[in-house]
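Participant: The following comprises the amino acid sequence and a computationally predicted model.
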Amino acid sequence: MDVLFIIPPVANNYILDIKWEDHFEFLGVGYILSVLRKDGVEAEVLDAENLSFHSDHIINIILEIKPEILAFSVAKSQAKITKSMIKQIRNKGFDKPIILGGYYPTLAPEEMLDGCNGLNLIVRGEGEHVVSKLIQSLLRNEEFKQIDGISYLENGSCIHNPPSNAITDLDSLPFPSRDTLPLIMAIGGDPYLISSRGCYASCSFCSIKAFYKNNNSIQCRIRSVENIVNEMEMLINKFNIQRCRIFDDNLFMAKKIGRKRVIQLADEILMRKIKIDFEIVCRADDVDEEVFTYLVKAGLKRVVIGLESFNDNSLKYYGKKLKAEDNYKAMKVLDSLGVECVGSYILFNPESTFEEIEIDLNYFYTRLEIDKGINLINCILSTSTVLSIDEGTVLFQNADGNYINDEYVLKDLQLNKLKKISVYISISLETNLLKLVEIEKYYKVYIKNKNETRIREQLNELWYELAKLNLDVFRMFFDQLAGLSATGEFSIEMTDEITSYFYKNLNHHYNRIMQFIERYKIERNIFPRVWFYYFKKANKQYVYEPVSATFHKIGEDVIRVLELLYQEPIPSVEERVLSEDNAAIQALDWVKKQIDDGGFIKEPKTYRMPNENIMKRTIRQIIR
């Protein structure tokens, strides 16, 4: 194998652990794979984040496959585990070139090069053409140090070559490889699609423009609507998709030009009579009733909208160049059109005050009653959102070493206690939250029967109850700490009373979830199962996926990987069975039997309900 791309996990998990965020494709790597394969390079990807692979598994796979070049795509949350893996594989004798790319290595190349022994190269900014040039040079043992857009160590010093040029014609790129899409769809995720690169806004906390400066460009670039819809049709025909996410930095690009383009996109979808639900990303000031009415007609169902806050002071701090009334207006339009809204929020920042937090908290209660169970994971997580001041942002440049990342102390020390409590509350909710997410993923993939509406209603009730509990407990601690800030009086009794209320209702909610699972026979541990079974047919290797009932041709490398992962030979279906006309049915029966017999089951991480006394002690320590 010429090059193996690793998408590392954020943390070490068990196989296919349930995560509360959606599973999604890493299209940056998908685009690079397509370009490399077009250029004749043998390239594969191991998406360890979506598979929730433990780093030990990943290291074993790398050492077994022995690719000529190893590449990692890294976000900031993945940097620590990536450094650790690189150190371990170097210590175990892997001596091939290692390349890093992605947002974090681009914005903090020196930190990655200096702090990661064994790392050879970093590709900054867009990777398609730079990575192809670099990998082909390495494979041919040719000089690579003249390639623009890379950073490397030389004699202990970090060398940063000039930025590479941005790809101006996005239509010239092949569609991204979709190696991981069958798995992602099988566990409840949807395909992603990128129609543009860049954003016209200049939010103080955002690093998009800093990233693209590494390609000598901060301008927005677009694909033609024909090219975008061609990819939609390909996904429908090849993968039988019904939904997709147009996950641009911002679909609208710029005000007038962006709206004209969005209408053209809707026109093209309608003209081709494509039946697909889709999701977009935008700002509040992009929401126009006329434009969005047309988008809904074309299939728009969901909008991820950058709200951040509903108080003007915070919006000014975040460089949004918007007022709270713009957010209210946008949400009113989307609600009137029946579009599901996923707002992104930042509740805490270094300058936050109790008055500002209360404005946002009041809005969370309003959203709770509007949504009534839909998308309430957003409402639950929003109370613990803390502004992260990251490399490449305006706030980072002005921070002078203070308030970096999200572990800083707020200027209001009582409010800083609330920040800590909010994070602790979110951790305590984890067991209930993950159970609901597991049911949601099961519901999305499996539940298609006469009870579907009733199941959906009861599931919404469970979401509503958990979101309401979270907001109520947050409000109680908010009131206590706001009073403490004013009077300086601390009451252990009040703290314990709130904690006991939280503990009691959290356990009651968990029992309701378990009753729901039993009532509707929601199959437990279904998503942590091993999804792949391989067999031979006509002397060729195939993988069988039970969920999609499809077969995929594979090579010997994949067989070794699977056997490494599960520490045992993977059984094969006999050739004589597969040679018959009903081979797929018999293969499925065989797989079901293996599952019924307890084969191929990987137990997920076990989450336990918190202990009341530990909760009380922890919260007392925070408040004191």
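Facilitator: Arrived safely, thanks for sending. None of these values were measured; they are calculated from a predicted model.
Participant: Only C-alpha atoms from now on, for both contacts and neighbour counts.
Facilitator: Noted.
Participant: Show the subsequent helix or strand relative to the helix or strand hosting Ser422.
Facilitator: Per DSSP states H and E: Ser422 is located in helix 413-428. Toward the C-terminus, helix 413-428 is succeeded by helix 430-446 as the next helix or strand (DSSP H and E).
Participant: Which SSE is immediately downstream of that following helix?
Facilitator: Next helix or strand after helix 430-446 toward the C-terminus (DSSP H and E): helix 452-487.
Participant: Check which helices and strands that following helix sits against.
Facilitator: With contacts defined as 3 or more C-alpha pairs under 8 Å, 6 or more residues apart in numbering; DSSP states H and E, helix 452-487 has these neighbours: helix 354-371, helix 376-382, helix 413-428, helix 430-446, helix 492-519.
Participant: how about TSV for those, with mean neighbour count and distance to Ile559 added?
Facilitator: Formatted as TSV, the helices and strands packed on helix 452-487 follow (neighbours: other C-alpha atoms under 10 Å; distance: least, C-alpha to C-alpha, whole Å):
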stretch	mean neighbour count	distance to Ile559
helix 354-371	16	46
helix 376-382	22	38
helix 413-428	20	38
helix 430-446	19	27
helix 492-519	16	35
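Participant: what about those helices, which gets the closest to Ala467?
Facilitator: helix 376-382 (5.2 Å; C-alpha to C-alpha).
Participant: And the closest one, how far out from the chain middle?
Facilitator: Distance of helix 376-382 from the chain centroid (C-alpha atoms, centre = their mean, to the nearest Å) equals 15 Å.
Participant: Tell me which residues are up against that helix.
Facilitator: Contact with helix 376-382 is made by 342-347, 364, 367-368, 426, 433, 463-464, 466-467, 470-471, as judged by C-alpha atoms under 8 Å, 6 or more residues apart in numbering.
Participant: could you dump the helices and strands packed on helix 452-487 to a markdown table with distance to Val262?
Facilitator: Listed next are these as a markdown table, based on distance: least, C-alpha to C-alpha, whole Å:
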| stretch | distance to Val262 |
| --- | --- |
| helix 354-371 | 26 |
| helix 376-382 | 26 |
| helix 413-428 | 37 |
| helix 430-446 | 29 |
| helix 492-519 | 41 |
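Participant: Second structure follows, compare the two:
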Amino acid sequence: MKILLVMSPMLRHDTHLLSDKDNDIPIGLCYIASVLKNAGHEVAILDGQITPCIEEKMISLIKTEVYEAVGFSAVAQTALGTIRLSELVKKHNPDILTIIGGVHPTVTGKEVLIQMPSIDIAVVGEGEITILELIDCFKNKRDFKSIDGIIYRRGDDLIQTKPRALVQNLDEIPFPEYSLIDIEKYTPPPGLFFKKPIAGLITARGCLFNCNFCADRVIWQGKCRLRSAQSIVNEITLLVEKYGVKEIKFFDSTFTINRKRTQDICNLLIEKDLNIVWRCSSRVDTIDPEMLKLMKKSGCESISFGIESGDEEILRKMNKQITVEAVKKAVKWANDAGMEVKGFFLLNYPGDTVESTEKTIKLSRELDLDFAGFNLIFPSPGTHVRRQIEDHYEINQKAWDNLNTPIGNEVYFYQKQLPPGYIMSVYKKAIRGFYFRPKTIFRAIKRIRNIEMLKSYFAGFIRLLKIKANDRK
């Protein structure tokens, strides 16, 4: 069969579909493409994140190519983009099978097909095995009821089958089909890379922790599975030797979740001597000075920590299971190892007060961080914090009803102990206060090592100036 896989774009305020060059490779679609291609199907990928005039491109492809199925990958923020494109597909050829997979259908269930009348089937959870069975049934005109992990239409009814069992050995899944994308077109936002081209890797699925704001446990059934160190390094070798990749971004929420595996990956990278740099995300309680030094030696130039709050009580309410003291130690150790260090913080968490918020902002400035990311809590479907907000807080209905649109950082609910307008004001204050100070600027200048980084940092600084200018309007 001939199958088109589409990474859905976001929908702007003016109802135009948005493409943006600052995006990661569509790793999930590349995995799906790989299993389909190995099964003998003809597959193409259309990435709405980086394709200008995506609607015109989609119409052209549907008219000129004889696709029998179109699969969309979507998160909450790209749901409206998926609706728009799936409507175009059905308008030009109602016989094409339309499928949606990814985080959004996994956490929303049947609601996704109510939202999207032009989608025929939703894949819930892991899609590699499901998509093969689904395409086989469609090709041979068999009923979908025997396929685990899907929601499909039967007349006016929505039928959800039993959950798909997780793949136990991730090494058995073939590497993503990188040949269907142009890796050089994918560049992270300014200031967030060292070398180009850059590729992303997934080394694990799931998480052992249970933060109340995170949807990982919903998506991965509360389990965590790891690829082997050898499989990971084999994929990196492929990316370097075949595609000329110079930097790797590990997509895992906690790359360092298993100490021995982390050490094995580092030692294999040192042994292979691939001349690659890499970056990862970690928790402050899964690293130590010895591990960080080994990571640095193997090419790790940047590490990100989910710090979230500077208030111990808020960290407890988040079920983060870390302390402010542990945060301070981890950031110091990463600096001592010579890494670029990023910290991410959440504002307006349920229970936050003016005092706890000020503690968070103060901590972000006290720590030796190169970058700080501030976000207002986003109530992801299926999470504990979403249920908590729905049950106990006054909802900002306009923002809540538009969770599927890229409306930026919004206050999704109100807390009586926080004055009106305080959160948006302090959010802007946090960004300005961190970046527009000599300490942050000097750290950035010291880290510049090539012309690419200079251009990237300069572009990032211009963006910050625009943000500051907009704040004054």
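Facilitator: Thanks, I have the structure now. These figures come from a predicted structure and were not determined experimentally.
Participant: How close are the two chains, by TM-score?
Facilitator: Once superposed, chain against chain, the TM-score is 0.83 (TM-score structural alignment, normalised by the length of structure 2); 436 aligned residues with a C-alpha RMSD of 3.3 Å.
Participant: Identify whichever of the helices and strands packed on helix 452-487 of structure 1 lies nearest to Ala71 of structure 1.
Facilitator: Ala71 of structure 1 sits nearest to helix 430-446 of all those, at 30.7 Å, using C-alpha to C-alpha.
Participant: so what does the closest one touch, helix or strand wise?
Facilitator: helix 452-487, helix 492-519.
Participant: Show me how far it is from its chain's centre.
Facilitator: Distance of helix 430-446 of structure 1 from the chain centroid (C-alpha atoms, centre = their mean) equals 16 Å.
Participant: now swap in stretch 585-601 of structure 1 and tell me
Facilitator: Its chain's average C-alpha position is 31 Å from that of stretch 585-601 of structure 1, according to C-alpha atoms, centre = their mean.
Participant: Structure 2: matching residues for that one?
Facilitator: Aligned by TM-score structural alignment, stretch 585-601 of structure 1 falls on no residue of structure 2.
Participant: Now render the helices and strands packed on helix 430-446 of structure 1 as TSV, adding distance to Met615 of structure 1.
Facilitator: Formatted as TSV, these follow (distance: least, C-alpha to C-alpha, whole Å):
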stretch	distance to Met615 of structure 1
helix 452-487	13
helix 492-519	7
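Participant: where exactly do the strands run in the stretch 51-200 of structure 2?
Facilitator: Listed from the start of the chain, the stretch 51-200 of structure 2 has strands (DSSP state E, counting those that start in this stretch) covering 69-73, 97-101, 121-123, 150-154, 157-160, 198-201.
Participant: okay, those, which one's buried deepest?
Facilitator: Most buried of the strands of the stretch 51-200 of structure 2 by mean neighbour count (mean count of other C-alpha atoms under 10 Å) is strand 121-123; its value is a mean of 26.
Participant: quick one, what contacts the spatially most central residue of structure 2?
Facilitator: Of all residues in structure 2, the one closest to the mean position by C-alpha atoms, centre = their mean is Phe251, 7.2 Å from it. Each residue near Phe251 of structure 2 by C-alpha under 8 Å, 6+ apart is listed here: 200-203, 280-281.
Participant: Same question for Asn311 of structure 1.
Facilitator: So, once contact is read as C-alpha under 8 Å, 6+ apart, Asn311 of structure 1 ends up touching 323-324, 356, 359-360.
Participant: what's the distance between it and Leu471 of structure 1?
Facilitator: The gap separating Asn311 of structure 1 from Leu471 of structure 1 is 18 Å, by C-alpha to C-alpha, to the nearest Å.
Participant: returning to what we had before: would you mind giving the contacts of Phe251 of structure 2 as TSV with distance to Ile147 of structure 2 added?
Facilitator: Formatted as TSV, the contacts of Phe251 of structure 2 follow (distance: C-alpha to C-alpha, whole Å):
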residue	distance to Ile147 of structure 2
Gly200	30
Leu201	28
Ile202	26
Thr203	27
Cys280	36
Ser281	35
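Participant: Looking at the residues you listed, which one is closest to Arg387 of structure 2?
Facilitator: For those, the nearest to Arg387 of structure 2 is Ser281 (26.9 Å; C-alpha to C-alpha).
Participant: The closest one looks like it's in a strand, true?
Facilitator: Yes - assigned with DSSP: H, G, I helix; E, B strand; the rest coil, Ser281 of structure 2 falls within a strand.
Participant: Pull the contacting residues for the nearest residue in space to it that is not next to it in sequence.
Facilitator: Counting by C-alpha to C-alpha, 6 or more residues apart in numbering, Ser304 is the residue found nearest to Ser281 of structure 2 once chain neighbours are left out, at 4.5 Å. Ser304 of structure 2 sits next to 280-282, 341-344 when contact means C-alpha under 8 Å, 6+ apart.
Participant: Next: Ile377 of structure 2.
Facilitator: Neighbour list for Ile377 of structure 2: 213, 346-349, 411-412 [criterion: C-alpha under 8 Å, 6+ apart].
Participant: for Ile423 of structure 2, same thing?
Facilitator: Shown in contact with Ile423 of structure 2 (C-alpha under 8 Å, 6+ apart): 347-348, 411.
Participant: which residue in structure 1 lines up with it?
Facilitator: Matched by TM-score structural alignment, Ile423 of structure 2 corresponds to Lys419 in structure 1.
Participant: quick one on the thing from earlier: quick one: which of the helices and strands packed on helix 430-446 of structure 1 is nearest Asn165 of structure 1?
Facilitator: When those are compared by C-alpha to C-alpha, helix 452-487 sits nearest Asn165 of structure 1, at 46.4 Å.
Participant: Let me see the contact set for the closest residue to Leu119 of structure 1 other than its chain neighbours.
Facilitator: With sequence-adjacent residues excluded and distances taken as C-alpha to C-alpha, 6+ apart, Leu119 of structure 1 is closest to Ile98, at 5.6 Å. By C-alpha under 8 Å, 6+ apart, the contact set of Ile98 of structure 1 is 69-72, 118-121.
Participant: now those residues as JSON lines including distance to Leu387 of structure 1?
Facilitator: Formatted as JSON lines, the contacts of Ile98 of structure 1 follow (distance: C-alpha to C-alpha, whole Å):
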{"residue": "Ile69", "distance to Leu387 of structure 1": "36"}
{"residue": "Leu70", "distance to Leu387 of structure 1": "33"}
{"residue": "Ala71", "distance to Leu387 of structure 1": "30"}
{"residue": "Phe72", "distance to Leu387 of structure 1": "26"}
{"residue": "Gly118", "distance to Leu387 of structure 1": "32"}
{"residue": "Leu119", "distance to Leu387 of structure 1": "30"}
{"residue": "Asn120", "distance to Leu387 of structure 1": "32"}
{"residue": "Leu121", "distance to Leu387 of structure 1": "30"}
